[in-house]
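Asker: okay, structure incoming, though there's no sequence with it:
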């Protein structure tokens, strides 16, 4: 009788190990090639800062694709701005469908009318037209409420279900009985890199946030929005572009897309640029009435401006060609910046590599 068990020779085992090592080394080489600054991040601190403007608004969006909360001051964290009076961060919550994928405002424009208030004691109150207000607190892990969440192509993220009463409020308003509200209870990013991100030389995994599409911070200037508005029949506002940091008094429109570092108010909480922000159809939702216009504006006109043609990095220029660019995506430069407090009215400084 012949044994059905296969015998693996030492030579075969060695070959497999060597092959695995080659794959690991090749992957490491590609990562370093794509991210040459990853291993020298602490040596990148710029030497020369230039004052470029002032903070006009700080905005925290506790629930992804719902209204933002304008605050006078906010706390810097790796995962994004945190409300000063509560332990609620930017994009800590998101509405998910039956497979855990995030629900977006461009698919459900009425989300633009969901008002979010952050209360002391870490509770949140939501309200919307023809709906009663609802107040709730972030859930705690109890062994039964953890579920998988998906942002864009990520399918492995963990979140906590906020419960039936909370989810029912969103189901009733948006008209879908499968929707659930999820909470990002983990204090580090769960995101993974998408292929295009490898082509952005300053983009690092540590720049990514909680339930954010990409990075944990987004900076826009009033001057850039104003320059675009000169070309529009109906002006857009900062609410279309949903920055966490809105600045003004910038000398040149769209100057921010070329900055490598941003410092607000003091030496702490320095932010590092990841990539200019190319915009999606969500920006076309009218934030005042919760309707998606058919003309594709203001995104259509922004795309026609072809701002990437001016980029010095030709690979990045090609990657973002014909995409509507408004604002700069950033991440926290060093963990030591955690806890820095930003204030509306603070001076804004920028630096290049």
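Answerer: That came through fine. Fair warning: this is a prediction, and the values are worked out from it, not measured in the lab.

Asker: when you work out contacts or count neighbours from here on, use the C-alpha atoms and nothing else.
Answerer: Noted.

Asker: what sits against the residue lying closest to residue 95 once chain neighbours are set aside?
Answerer: Sequence neighbours aside, residue 181 is the residue nearest to residue 95 in space, at 4.5 Å (criterion: CA to CA, 6 or more residues apart in numbering). In this structure, residue 181 makes contact with 93-96, 161-163, 166-167, 170, judged by CA atoms under 8 Å, 6 or more residues apart in numbering.

Asker: switch to 7 Å and redo it
Answerer: 93-96, 161-162, 167 (CA atoms under 7 Å, 6 or more residues apart in numbering).

Asker: does it count as helix, strand or coil?
Answerer: Secondary structure for residue 181, judged by DSSP: H, G, I helix; E, B strand; the rest coil, is strand.

Asker: how close does it sit to residue 116?
Answerer: 14 Å (CA to CA, to the nearest Å).

Asker: likewise for residue 314?
Answerer: Distance, residue 314 to residue 116, using CA to CA: 41 Å.

Asker: same check on residue 28?
Answerer: Applying CA to CA to residue 28 and residue 116 gives a distance of 43 Å.

Asker: which elements pack onto the strand or helix carrying residue 94?
Answerer: With secondary structure defined by DSSP states H and E, residue 94 is part of strand 93-96. Here strand 93-96 touches strand 180-183, going by 3 or more CA pairs under 7 Å, 6 or more residues apart in numbering; DSSP states H and E.

Asker: ok, second structure coming up, stack it against the first:
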């Protein structure tokens, strides 16, 4: 664990004081507290080390406390700071102290700090104003820290999603290539499957969220075919929000089923129809049940070997819900049904209580 991981949410709001002689620490603490600043005092250099771990907002010390041990402790803390951090250090000097030598020594020992020197006696307003400005600078550093953390997380998420998309594209191409009979067929089928994948990603992005409803997925998948005059697909079910990954998988499965129905199944004839429905089975955990049923098309004959669509459906739906789909090539029409734990795919796994 790095020191950056130990930073507490409010640590950069603190003023840490080390002024072990006379009543300096008590006076400074009382003064800053009157201006609503959070103050922590420590009595020795040894105690200081523990207080530095969370990363204080501002460190205030007097020149009398600048022993070699203290300078070394602070130097070690500064060298371990994360890149965004530059801890402000306020040093209170006396007129009789060797100010130039102290400034030079500290500049060399503490290069990664924002050093502010004040010569006593000084007015309360001057000291309070300087520490408040230092705290404000520290807050700006915290904003930089938060921005960096968000950017790192976004990059990780982007890298993860790009890898997943590339893996999906590679799989789609390989399985499409195996079943292609010509370059034109390969290009057409591959392009259509990429379009289906793109449509779902676009929908989730435009929704500005990480989820998409099954109803939206059905609409996105079926609308292009309805615009081509094929409007014999009925879709219905309760409102269920799926995760981005689950929504993408379901959309590709529906695309495969629809394409197959247009080429060989119920949608290849004027009187054929398709029913796509989903439901929540509350008695089983709950479970999500999804059914694709074709009717009115040419008599269905089970294929002699599994094509891309069947192989993809079996693998994708099994991965989606954790159970193998039941795909039946019955004469009346293709039937594909799968059910599995709702919590695997849904953003609202408590949906049964809400619908």
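Answerer: Ah, there it is. What you see is a predicted model, and the numbers here were worked out from it, not measured in a lab.

Asker: list the TM-score for the superposed pair.
Answerer: After superposition, the two chains reach a TM-score (TM-score structural alignment, normalised by the length of structure 1) of 0.23; 140 aligned residues with a CA RMSD of 7.1 Å.

Asker: hang on, the earlier thing: residue 314 and residue 116 of structure 1: who's more crowded?
Answerer: Between residue 314 of structure 1 and residue 116, residue 116 has the larger neighbour count (other CA atoms under 10 Å), namely 22 against 12.

Asker: could you say which helix or strand holds that one?
Answerer: Using DSSP H and E, residue 116 of structure 1 falls in strand 115-119.

Asker: list the helices and strands that strand packs on?
Answerer: Strand 115-119 of structure 1 packs on strand 123-127, going by 3+ CA pairs under 7 Å, 6+ apart.

Asker: how about the next helix or strand after the strand it packs on: buried residues?
Answerer: Using DSSP H and E, the helix or strand that follows strand 123-127 of structure 1 towards the C-terminus is strand 134-136. Within strand 134-136 of structure 1, no residue is scored as buried using 16 or more other CA atoms under 10 Å.

Asker: so what touches strand 134-136 of structure 1?
Answerer: 123-127.

Asker: tell me what the helix or strand that that strand is followed by is packed against?
Answerer: Once the chain leaves strand 134-136 of structure 1, the next helix or strand it forms, by DSSP H and E, is strand 146-149. Helices and strands touching strand 146-149 of structure 1, by 3+ CA pairs under 7 Å, 6+ apart, are strand 157-161.

Asker: next secondary structure after the strand it packs on?
Answerer: On the C-terminal side of strand 157-161 of structure 1, the closest following helix or strand by DSSP H and E is helix 164-174.

Asker: quick one: that following helix to strand 157-161, angle?
Answerer: Angle, helix 164-174 of structure 1 to strand 157-161, by axes from the mean of the first three to the mean of the last three CA atoms, to 10 degrees: 100 degrees.

Asker: which residues in the stretch 151-300 of structure 2 form strands?
Answerer: Listed in chain order, the strands of the stretch 151-300 of structure 2 (DSSP state E, counting those that start in this stretch) span residues 211-213, 233-236, 241-243, 273-281, 287-295.

Asker: mind putting these into a markdown table with distance to residue 105 of structure 2?
Answerer: Shown next, in a markdown table, are these (distance: least, CA to CA, whole Å):
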| stretch | distance to residue 105 of structure 2 |
| --- | --- |
| strand 211-213 | 57 |
| strand 233-236 | 76 |
| strand 241-243 | 58 |
| strand 273-281 | 72 |
| strand 287-295 | 70 |
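
Asker: possible to save those as JSON lines with distance to residue 146 of structure 2 and mean neighbour count?
Answerer: Listed next are the strands of the stretch 151-300 of structure 2 as JSON lines, based on distance: least, CA to CA, whole Å; neighbours: other CA atoms under 10 Å:
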{"stretch": "strand 211-213", "distance to residue 146 of structure 2": "25", "mean neighbour count": "22"}
{"stretch": "strand 233-236", "distance to residue 146 of structure 2": "44", "mean neighbour count": "16"}
{"stretch": "strand 241-243", "distance to residue 146 of structure 2": "26", "mean neighbour count": "21"}
{"stretch": "strand 273-281", "distance to residue 146 of structure 2": "41", "mean neighbour count": "20"}
{"stretch": "strand 287-295", "distance to residue 146 of structure 2": "39", "mean neighbour count": "20"}
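
Asker: nearest to residue 253 of structure 2, out of these?
Answerer: Among these, the nearest to residue 253 of structure 2 by CA to CA is strand 287-295 (10.4 Å).

Asker: got the buried residues for the next helix-or-strand element following that closest one?
Answerer: Using DSSP H and E, the helix or strand that follows strand 287-295 of structure 2 in sequence is helix 308-321. Within helix 308-321 of structure 2, the residues that qualify as buried are 308-310, 312-314, 316-318, 320-321, counting by 16+ other CA under 10 Å.

Asker: in JSON lines, list the residues you listed along with distance to residue 141 of structure 2.
Answerer: Putting these into JSON lines (distance: CA to CA, whole Å) gives the following:
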{"residue": "308", "distance to residue 141 of structure 2": "54"}
{"residue": "309", "distance to residue 141 of structure 2": "54"}
{"residue": "310", "distance to residue 141 of structure 2": "55"}
{"residue": "312", "distance to residue 141 of structure 2": "50"}
{"residue": "313", "distance to residue 141 of structure 2": "51"}
{"residue": "314", "distance to residue 141 of structure 2": "52"}
{"residue": "316", "distance to residue 141 of structure 2": "46"}
{"residue": "317", "distance to residue 141 of structure 2": "48"}
{"residue": "318", "distance to residue 141 of structure 2": "48"}
{"residue": "320", "distance to residue 141 of structure 2": "43"}
{"residue": "321", "distance to residue 141 of structure 2": "45"}
